[in-house]
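Trainee: below is the structure, and that's it, no one-letter string:
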């Protein structure tokens, strides 16, 4: 699991370094995910041992996901500390959340339809 955690953090750091070095308008974690994809593709072709690199990355990722709820605690504390600010801008915040959710859903459906047309329907489903 230690190797998996190292790979995850190294990809995150690598993505941040690339983003800052090249002044890209893409967040570092997005580049890090692409780096992780590359690592996983390469790891697939490595000789298999007792615990492959991919399995160790999966174990580390699953462990981190188990603690994901803790990452929302600071946001909740911030909201409770600035409740008057949230209340004053509640309508605007609600509107932004609804519009962004609808747009995200629409873009997701559009991408799915486009991908299905490009790659064709496979299977009987």
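Mentor: Arrived safely. Note that the coordinates shown come from a computational prediction; the quantities given were computed from them, not determined experimentally. Numbers count the residues shown, from 1 in each chain.

Trainee: only C-alpha atoms for contact and neighbour calcs from this point on.
Mentor: Noted.

Trainee: compute the number of surrounding residues for the closest residue to residue 55 other than its chain neighbours.
Mentor: With sequence-adjacent residues excluded and distances taken as Cα to Cα, 6 or more residues apart in numbering, residue 55 is closest to residue 4, at 7.9 Å. Other residues near residue 4 come to 19 when the count uses other Cα atoms under 10 Å.

Trainee: next up, the contacts around residue 4.
Mentor: Residues near residue 4 by Cα atoms under 8 Å, 6 or more residues apart in numbering: 53, 54, 55, 56, 57, 58, 59, 60, 61.

Trainee: separation between residue 79 and residue 87?
Mentor: Distance from residue 79 to residue 87, counting by Cα to Cα, to the nearest Å: 10 Å.

Trainee: correction: the previous question concerned residue 103.
Mentor: From residue 103 to residue 87 the distance is 24 Å (Cα to Cα).

Trainee: alright, now check it against this:
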């Protein structure tokens, strides 16, 4: 379990470091996740080693939303003042995510069909 948590923290720290060094406009954990994805693609057996602990983390993922809920309640006045841009950005990002997911699934389906033929 400690190896898995250390791996996750190392990649998050690497992401934070890259964001800090290169002044990137992307959050460090996102960069860390991309680095971890690349690592998992390159080292095939690592995913199986990390799976038990990551499944335990995912089982308790609801706890990770508590800080976000507290933040929303603390900043409720600001959210009330800026409800329109927040709503537009949430709706737009949701639609873009759905469209991007549909396009990726379509592309993967075509690739799988072409490989099978």
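Mentor: Sure thing, it's come through. Predicted model only: the values in this text are computed from it and were never measured.

Trainee: so residue 10 of the first structure: helix, strand or coil?
Mentor: Secondary structure, DSSP: H, G, I helix; E, B strand; the rest coil: residue 10 of the first structure is helix.

Trainee: residue 27 of the first structure versus that one, what's the distance?
Mentor: Relative to residue 27 of the first structure, residue 10 of the first structure is positioned 15 Å away (Cα to Cα).

Trainee: before we move on, what about residue 112 of the first structure?
Mentor: Distance, residue 112 of the first structure to residue 27 of the first structure, by Cα to Cα: 24 Å.

Trainee: do residue 55 of the first structure as well
Mentor: From residue 55 of the first structure to residue 27 of the first structure the distance is 27 Å (Cα to Cα).

Trainee: likewise for residue 12 of the first structure?
Mentor: 10 Å.

Trainee: next: residue 53 of the first structure.
Mentor: As judged by Cα to Cα, residue 53 of the first structure and residue 27 of the first structure stand 26 Å apart.

Trainee: of those two, who's got more company?
Mentor: residue 53 (22 against 13).

Trainee: which non-adjacent residue is nearest residue 30 of the second structure?
Mentor: The nearest residue in space to residue 30 of the second structure (Cα to Cα, 6+ apart) is residue 15, at 7.1 Å.

Trainee: against the first structure, what's the mean shift for the helix or strand where that neighbour lies, could you check?
Mentor: Following DSSP states H and E, the helix or strand that holds residue 15 of the second structure is helix 2-22. After superposition onto the first structure, helix 2-22 of the second structure sits on average 1.7 Å from its aligned residues (mean Cα distance after the TM-score superposition for the first structure).
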